[in-house]
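Undergrad: A predicted structure for the sequence below; I have some questions about it.
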Amino acid sequence: MAGKPILHYSNDRGRMESIRWLLAAAAVEFEEKYIETRQDLEKLRNDGVLVFQQVPMVEIDGMKLVQTRAILNYIASKYNLYGKDIKERALIDMYAEGIADLNELIILYPFRAPGEKDANFTQIRDKARNRYFPAFEKVLKSHGQDYLVGNKLSKVDIHLAELLYNMEELDPSIITSFPLLQALKTRISSLPTVKKFLQPGSQRKPPVDDKCVEKVFKIFH
């Protein structure tokens, strides 16, 4: 029997958080080995387990996978969260790329210099309200189904729910004018596996604070 996946990353959200969300939604238990110091990161590099010298890295099924999208796609394929055919996978990938574009801005936001944060927040909010959220609202309206692709839960629904939670932490009213996105968020949050992940004490990480920012900079910069 294969062991639990092992996640190698610092003890914060970053690019690993979407992987945590997807594993949790798929009811996959996982372990984490935190990178606490620069020396921890250098050891992984020196051991030759980081193909491109960077994390996140996930040990799963005898592999040491890096690159966030590759990891997410493998998990989605393994746990039947990647559509039924190549056309559905193409749509899932297309929507997931849009989500990743916006989520990357959110990931980097806490690490912006204080003088840049206001402008960066405005950029994130405007892109959410005027580009990404209307697009996903339109997709849901166009087919009237419960999920974005094929009326079946896929990785992109999980990614979108995570994005909505992240955006609401920045602006609690951000999705009030998008009723179908609100309904999707409620639907995903009600799934037993996701509901468990959203409870206090789970492996979901809290928002990044100043102390965390300082620690991450010491490790990766």
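TA: Nice, thanks for sending it over.
Undergrad: please count neighbours and contacts with C-alpha atoms only from this point.
TA: Will do.
Undergrad: the chain: helices as residue ranges?
TA: 17-25, 38-46, 68-78, 86-108, 114-127, 133-143, 155-170, 179-189, 192-197, 210-220 (DSSP state H).
Undergrad: run through who's touching the fourth one.
TA: Contacts with helix 86-108, where a contact means C-alpha atoms under 8 Å, 6 or more residues apart in numbering, come from 13-15, 82-83, 124, 127-128, 132, 149-150, 154-156, 159-160, 163, 166-167.
Undergrad: got it, and the second one?
TA: Contacts with helix 38-46, where a contact means C-alpha under 8 Å, 6+ apart, come from 35, 50, 53-54, 218-220.
Undergrad: cutoff 7 Å now
TA: Helix 38-46 is contacted from outside by 35, 50, 53, 218-220, using C-alpha atoms under 7 Å, 6 or more residues apart in numbering.
Undergrad: on that earlier part again, make TSV out of the helices of the chain and add mean neighbour count.
TA: Shown next, in TSV, are those (neighbours: other C-alpha atoms under 10 Å):
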stretch	mean neighbour count
helix 17-25	23
helix 38-46	15
helix 68-78	17
helix 86-108	16
helix 114-127	13
helix 133-143	16
helix 155-170	20
helix 179-189	17
helix 192-197	17
helix 210-220	14
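Undergrad: any chance of the ones you listed in TSV, plus distance to Val58?
TA: As requested, those are arranged in TSV below (distance: least, C-alpha to C-alpha, whole Å):
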stretch	distance to Val58
helix 17-25	9
helix 38-46	12
helix 68-78	7
helix 86-108	19
helix 114-127	29
helix 133-143	30
helix 155-170	17
helix 179-189	24
helix 192-197	19
helix 210-220	18
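Undergrad: structure two is appended below for comparative analysis:
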Amino acid sequence: MRAYFIFRILNMAGKPKLYYFNGRGKMESIRWLLATVGVEFEEVFLEKREQYEALLKERALLFQQVPMVEIDGMKLVQSKAILQYIARKHNLYGKDLKESVLIDMYVEGTTDLMELFMSHPFLLPEDKEKNIELIIEKAKKRYFPVYEKVLQDHGENFLVGNKLSSADVQLLEAILMVEEKSADILSEFPLLQAFKERISKIPTIKAFLQPGSKRKHQPDDTYVATVREVLRMY
């Protein structure tokens, strides 16, 4: 029994620690990937400018930016590097160089779409409706047709190879984000509909999609005000 409690303490001490705002932004895909591989993590929410300045003073932010993740004795910044590290560590990065570059390509494409969401809360009210229209148009005409064809040509349940990769996880995240703006967005993409249902049923992902998980809601005015205060964005 004593050994069990010692193990639990050590295990808790080894949890990755995520430094970001209490919202989606660039940290959300990192939360998704850690949840998918079943890794518990702690979060430090930046709510005051002083917290951010303390991290700068400690030289914890290599390029003076968040997100930052403490993991495996490192303080990692740059979301792409963090995601690739997690994917490699947990075998979600393909079996060889060719699969890895396909995963990178799909992830980068999905990220381009998701960045439209990240900027949306900070737009002027008169620009938000146009941005939603742009998101829906690009999803329908540029991004989702690509993934529909990839699934059709590949003939497997996943985008790359015949197993789950970080590209699948991020695509599901993006699909659900677009559906928040347009519920019937997948009506013209039957393979993506099936993909969404299939990936959503993976146990760790299914758990992450349940209420009470560390998945974040759509950004609200409080999130925007906090980001502006901490980063002094005016």
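TA: Done, it's in. Since this is a predicted model, take the numbers as computed values, not measurements.
Undergrad: what sits against the most centrally placed residue in the second structure?
TA: For the second structure, the residue nearest the mean C-alpha position is Ser29 (0.8 Å; C-alpha atoms, centre = their mean). By C-alpha under 7 Å, 6+ apart, the contact list for Ser29 of the second structure reads Gln170.
Undergrad: how close does it sit to Tyr52 of the second structure?
TA: Ser29 of the second structure sits 21 Å away from Tyr52 of the second structure, taking C-alpha to C-alpha, to the nearest Å as the criterion.
Undergrad: over to Lys163 of the second structure?
TA: Taking C-alpha to C-alpha, one finds Lys163 of the second structure at 39 Å from Tyr52 of the second structure.
Undergrad: one more: Asn157 of the second structure?
TA: Counting by C-alpha to C-alpha - Asn157 of the second structure and Tyr52 of the second structure are separated by 42 Å.
Undergrad: over to Ile103 of the second structure?
TA: Here the criterion is C-alpha to C-alpha. By it, Ile103 of the second structure lies 33 Å from Tyr52 of the second structure.
Undergrad: now Ile185 of the second structure
TA: As judged by C-alpha to C-alpha, Ile185 of the second structure and Tyr52 of the second structure stand 38 Å apart.
Undergrad: return the residues in contact with the counterpart of Thr68 of the first structure in the second structure.
TA: Residue mapping for Thr68 of the first structure onto the second structure gives Ser79, with TM-score structural alignment as the criterion. Ser79 of the second structure makes contact with 26, 67 under the criterion C-alpha under 7 Å, 6+ apart.
Undergrad: again with Leu22 of the first structure
TA: Leu22 of the first structure is in contact with 155, 158, counting by C-alpha under 7 Å, 6+ apart.
Undergrad: can you rerun that using 8 Å?
TA: Contacts here follow C-alpha under 8 Å, 6+ apart; on that basis Leu22 of the first structure touches 72, 75-76, 155, 158-159.
Undergrad: distance to Leu180 of the first structure added to the residues you listed, as CSV?
TA: Below are the contacts of Leu22 of the first structure laid out as CSV (distance: C-alpha to C-alpha, whole Å):
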residue, distance to Leu180 of the first structure
Leu72, 25
Ile75, 27
Ala76, 24
Lys155, 18
Ile158, 15
His159, 16
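Undergrad: closest to Leu191 of the first structure among these?
TA: Closest approach to Leu191 of the first structure among the contacts of Leu22 of the first structure (C-alpha to C-alpha): Ile158, at 10.5 Å.
Undergrad: quick one on the thing from earlier: check the contacts of helix 38-46 of the first structure and tell me the two furthest apart.
TA: Using C-alpha to C-alpha, these reach their maximum pairwise distance at Leu50 and Lys218, which is 19.2 Å.
Undergrad: the aligned partner of Leu44 of the first structure in the second structure and Tyr19 of the second structure, how far apart?
TA: Taking TM-score structural alignment, the alignment pairs Leu44 of the first structure with Leu55 from the second structure. Leu55 of the second structure sits at a distance of 10 Å from Tyr19 of the second structure (criterion: C-alpha to C-alpha).
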